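1. here are the coordinates; sequence isn't available:
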């Protein structure tokens, strides 16, 4: 099978693909918002964020407001580049 340039198996997982799409549209999003939008358990989302973090596609930061901790996730520059390339590869596969 021919490899399509830009196709990224890390991003291609359905949950990670949706996660990247959501993050691509915004500067950052909280863990809670992502979990609710994706309708997955905390552990599932954590696993997928970790997979993207290991390859440098997302950055995770924590902040506190009134004794509440928030976890913010954002696509890195390389994550944005990889996501765009992956979408281009999917379009090429689909013949667009």
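-> Thanks, I have the structure now. Given the structure is predicted, the values throughout are model-derived calculations rather than measurements. Residues are numbered from 1 along each chain as shown.
2. use CA for all of it now, contacts and neighbours both
-> Noted.
3. now do the SS call for the spatially most central residue of the chain.
-> By CA atoms, centre = their mean, the mean C-alpha position of the chain lies nearest to residue 20, the distance being 3.0 Å. With DSSP: H, G, I helix; E, B strand; the rest coil as the basis, residue 20 sits in helix.
4. for comparison:
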């Protein structure tokens, strides 16, 4: 488990959801994320770009059934940041009880 460390980049609702979803899978396709989060392509792309620029997500273009698809994977750095952020949130919650 990572040390608790609040991460403002991950904390935004949709980026937190992207990290949560990708943390439980080997990879997730853009379309699946879009369906699950109910975001427009441009809004989801912006969140993905921010996470990718920080090194938290890896993007890979693949072709499946003759169609190009974007596949996303949470990097080791992203996993540590996500786990640290969720640990920090748990600490915040526990300290108020």
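-> Alright, I've got the coordinates. Everything numeric in this text was worked out from a predicted model, so none of it was measured.
5. roughly how far apart are the residue nearest to the centre of structure 1 and residue 72 of structure 1?
-> Per CA to CA, to the nearest Å, residue 20 of structure 1 is found 14 Å from residue 72 of structure 1.
6. all helices for structure 1, in order.
-> Secondary structure of structure 1 (DSSP state H): helices at 9-12, 14-24, 31-38, 42-54, 77-94.
7. to what extent does the second one diverge from structure 2 after superposition?
-> Once the two models are superposed, helix 14-24 of structure 1 sits on average 0.4 Å from its counterpart in structure 2 (mean CA distance after the TM-score superposition for structure 1).
8. buried set for that helix?
-> Residues of helix 14-24 of structure 1 classed as buried: 15, 16, 17, 18, 19, 20, 21, 22, 23, 24 (neighbour count, 16 or more other CA atoms under 10 Å).
9. then stretch 68-85 of structure 2?
-> 71-75, 78-85.
10. which residues sit against that stretch?
-> Residues outside stretch 68-85 of structure 2 that contact it (CA atoms under 8 Å, 6 or more residues apart in numbering) are 1-7, 10-11, 16, 19-20, 22-23, 25-30, 55-63.
11. just the ones in strands from these, please.
-> The strands, defined by DSSP state E, take in 28, 29, 57, 58, 59, 60, 61, 62, 63 from the contacts of stretch 68-85 of structure 2.
12. gap between residue 88 of structure 1 and residue 34 of structure 1?
-> Using CA to CA, we find residue 88 of structure 1 at a distance of 24 Å from residue 34 of structure 1.
13. distance of the spatially closest residue to residue 22 of structure 1 that is not a sequence neighbour from residue 77 of structure 1?
-> Distances taken as CA to CA, 6 or more residues apart in numbering put residue 34 closest to residue 22 of structure 1, at 8.0 Å, once the chain neighbours are dropped. With distances taken as CA to CA, residue 34 of structure 1 is found 19 Å from residue 77 of structure 1.
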